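Peer 1: can't give you the sequence, but here's the structure:
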């Protein structure tokens, strides 16, 4: 994503109605990704945690939106301060921005850029929630989101995309969020689960997805929304770069899904729907940083590598003992690392920039820059996220009580259940007469009202 600052200079680009409309559509597509993620995660948990999983994503739409307007956009995309953070008073409350004021280097209004970036900020903490399924208090999660986007996401977004940001200045290529979104969220997830511990019954009780159709629906909607996420990140398509990213998004996702399924068949003997959905998401994650730098053939390679390595990585939690409930670490952290590093191998130098990877005669320079970006975001997010989780745990307490976790977090935290099975038999049950304790009730012959 090209960094920039606002400008009212006479030679500024003219507002493009086509690009503005395109970016508003892309913003709506990225917004759709958060409820899509809720469905994806919601289907992967047990019945008793379905609503909580949905709510952990949905609440981000409220919390992050307000914070973004108040100060988030200013911290992420305001005037640079030491290549670490931004700040512009005009961006506080989005109150000092002209309606037709353009984002520098682009042909869209600042308001459009701000709302597009808002949807990225909303999605990123929602990604973390999948690692914490079944065991986190909703109030604690809401407080954690508030702290995390303020202390972690907004600064990292500035490093990667903000004007004068440290990683942007270094030359790290991250087209749409491999570091700022996926490595950031995956590392945060790892940091939090190391603090809060495992679910009760981890590695002992079956914890299979309760609704694979819901998982597939969520994955399909994520795939659909991701075109806005990726293609929109060039802020228009006057030079065709956004079109290349659109094509590479589709190509890499298909390759990753097939690679994951192939690995799964060889390793476990079956092609599973969960594997297809997870493989598709792994490909989407991996191509996010790389899609503007590689060719479609390179996108196939990126997707295939991500599909296999992410499939292998999800099993590490059982070997190493960390409870990443829905494979956020295995898919988003590992996939983000793979996509970011493979830029250093497959960048052609002919799309978004002239940077070339090792396989195109560029030498190790770009690979080194990508590695620096990966390590910087991973280390910062992991350590600070763990510290924030510890802070919340010591104040509000992060986890629900053991009895409540076993009984089901939906009833405890939301006083609801995802499904009503009371009428599953097809009709009302007959009324019964009173019985002595411990004896079966005798049926009554009285008519039962419908």
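Peer 2: On my side now, so go ahead. Since this is a predicted model, take the numbers as computed values, not measurements. Residues are numbered from 1 along each chain as shown.
Peer 1: from here on, contacts and neighbour counts on C-alpha atoms
Peer 2: Fine.
Peer 1: tell me the contacts of the spatially most central residue of the chain?
Peer 2: The centroid of the chain falls nearest to residue 127 when counting by C-alpha atoms, centre = their mean (3.6 Å). Taking C-alpha atoms under 8 Å, 6 or more residues apart in numbering as the criterion, residue 127 is in contact with 37, 57, 185, 186, 328.
Peer 1: So which of those belong to strands?
Peer 2: Applying DSSP state E to these, no entry is found in strands.
Peer 1: could those go into a markdown table alongside distance to residue 178?
Peer 2: What follows is those, written out as a markdown table (distance: C-alpha to C-alpha, whole Å):
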| residue | distance to residue 178 |
| --- | --- |
| 37 | 17 |
| 57 | 20 |
| 185 | 10 |
| 186 | 10 |
| 328 | 14 |
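Peer 1: so which of the residues you listed comes closest to residue 359?
Peer 2: Nearest to residue 359, judged by C-alpha to C-alpha, of the contacts of residue 127 is residue 186 at 28.1 Å.
Peer 1: Presented hereafter is structure B, for comparison with structure A:
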């Protein structure tokens, strides 16, 4: 029998998470230069379109089919085209509601990677990469982390969720460490933008960045609280933890900026929000609200410092996917081993609550395994695409602007402000000239 209340919450949460991808498009779009805004946003929308289709065709089956590879892979043929799931119900929840909820996780994970290669990637190559990466990397890792054993149904799931028993409530490993490691690998494959480290590459539209961050924060309540798979006590705790950790991370980031640079910025506030959201994602069911505050403050400080690593080590992570998602995801995942309390929904104690290092080592192993797997496979995929169809645009096209070269469009039509014979500015200037001649 269908639990209509829980079903309504999951479908609503799925819609919230879906909104996060257009929110990410705005967030990333505002952070690049004006000549790249459309391409940046199209990479998110392209991922949304492609991964939606692949998820239905075989992605869900690879991620949540019965295990066929020692906890590494679900049966890719079990739910081809979602056959057999149209009217089935598991634990009061229609299987198709769960399919939809997990689909939007796959979409945004792929979209997150694009920020590391802003300004210089061919759109067609990005789409090929997105499909291959989702198939070879994300779908299997989702099986590792999100597919739990179900003895009643005779279902065997992934190794991180079951054999390792690491806690990752909503995707610190499968989403953020996964995307962050992939972003680092692709940044190395494509190389630096022209002028990196010498020219200012400031965000062209900070209001877009702030709007995108707000939509991400809004959608993230579905991302985290929806992962409780019900309208219940766990979802309520997760909701509060998501709110307070994010607020604390913003404060931590802004304070770091103030001490280091002498001022706090709107970009720092938006980035701090995302850092807090990333960090609380794996741990939101395991910590108390006070633990969430501690976790958030540390995330804000760590990520604010980490975004500068690209200049020290010489890799061009354009929009700080590594500094925010990889570092934030690592901290949030490992922090469970320190800050977890059995009073929370996950019911385990971390080191600071008398639980010793048992949960800590599990968290570290899970985080490192996903990091290495994602980095190595992404690097290989990126190299193959670069050597075959070419992944990076030419230097001339990069200078001209990827929007006009690749998409034959411009994010901002400025002809109405200058040079157009029918423009308001031209008409006003002409009127003044004529008036002055009389």
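Peer 2: Received, thanks. Please read all numbers here as calculations on a predicted model, not as lab measurements.
Peer 1: TM-score for this pair?
Peer 2: With the length set by TM-score structural alignment, normalised by the length of structure 2, the two chains reach a TM-score of 0.93; 419 aligned residues with a C-alpha RMSD of 1.8 Å.
Peer 1: ok so, going back, the residue nearest to the centre of structure 1 pairs with which position in structure 2?
Peer 2: Using TM-score structural alignment, the partner of residue 127 of structure 1 in structure 2 is residue 112.
Peer 1: Just tell me the aligned range of the helix or strand hosting residue 212 of structure 2 in structure 1.
Peer 2: Under the criterion of DSSP states H and E, residue 212 of structure 2 resides in helix 206-225. Aligning helix 206-225 of structure 2 against structure 1 (TM-score structural alignment) gives residues 212-231.
Peer 1: For the residue nearest to the centre of structure 1, give its distance to residue 223 of structure 1.
Peer 2: Counting by C-alpha to C-alpha, to the nearest Å, the separation of residue 127 of structure 1 from residue 223 of structure 1 is 15 Å.
Peer 1: what about the match of helix 206-225 of structure 2, how far off from structure 2?
Peer 2: Here the mean offset of stretch 212-231 of structure 1 against structure 2 after fitting is 0.2 Å, by mean C-alpha distance after the TM-score superposition for structure 1.
Peer 1: Now do that stretch: everything it contacts.
Peer 2: By C-alpha under 8 Å, 6+ apart, stretch 212-231 of structure 1 touches 25-33, 36-44, 120, 175-176, 242-246, 249, 273-274, 277-278, 280-281, 284, 288, 291.
Peer 1: Tally up the residues packed near the aligned residue in structure 1 for residue 365 of structure 2, please.
Peer 2: Aligned counterpart of residue 365 of structure 2 in structure 1: residue 372 (TM-score structural alignment). A total of 16 residues lie near residue 372 of structure 1 under the criterion other C-alpha atoms under 10 Å.
Peer 1: Next: the one 5 residues further on.
Peer 2: A count of nearby residues for residue 377 of structure 1, using other C-alpha under 10 Å, gives 25.
Peer 1: so where does it fall, helix or strand?
Peer 2: Following DSSP H and E, the helix or strand that holds residue 377 of structure 1 is helix 365-395.
Peer 1: which other residues reach stretch 248-262 of structure 2?
Peer 2: Contacts for stretch 248-262 of structure 2 (C-alpha under 8 Å, 6+ apart): 263-265, 268-273, 275-276, 293-294, 296-301, 303-305.
Peer 1: Can you spell out the matching residue range in structure 1 for it?
Peer 2: Aligned by TM-score structural alignment, stretch 248-262 of structure 2 falls on residues 255-269 of structure 1.
Peer 1: May I see the buried residues of the matching stretch?
Peer 2: 255, 256, 257, 258, 259, 260, 261, 262, 263, 264 (16 or more other C-alpha atoms under 10 Å).
Peer 1: swap in stretch 222-231 of structure 1?
Peer 2: Per 16+ other C-alpha under 10 Å, stretch 222-231 of structure 1 contains these buried residues: 222, 223, 224, 225, 226, 227, 228, 229, 230, 231.
Peer 1: picking that back up, mean deviation of the helix holding residue 377 of structure 1 from structure 2?
Peer 2: Mean deviation for helix 365-395 of structure 1: 0.4 Å (mean C-alpha distance after the TM-score superposition for structure 1).
Peer 1: Which part of structure 2 matches whichever helix or strand comes after that helix?
Peer 2: Per DSSP H and E, the first helix or strand lying C-terminal to helix 365-395 of structure 1 is helix 402-407. Mapping helix 402-407 of structure 1 onto structure 2 (TM-score structural alignment) gives residues 395-400.
Peer 1: Could you pull out the buried residues of the matching stretch?
Peer 2: Across stretch 395-400 of structure 2, burial judged by 16+ other C-alpha under 10 Å covers 397, 398.
Peer 1: Report the mean distance between that stretch and its aligned residues in structure 1.
Peer 2: Taken over the aligned residues, the distance from stretch 395-400 of structure 2 to structure 1 averages 0.4 Å (mean C-alpha distance after the TM-score superposition for structure 1).
Peer 1: List the contacts of that stretch.
Peer 2: Defining contact as C-alpha under 8 Å, 6+ apart, one finds that stretch 395-400 of structure 2 is touched by 119, 120, 194, 405.
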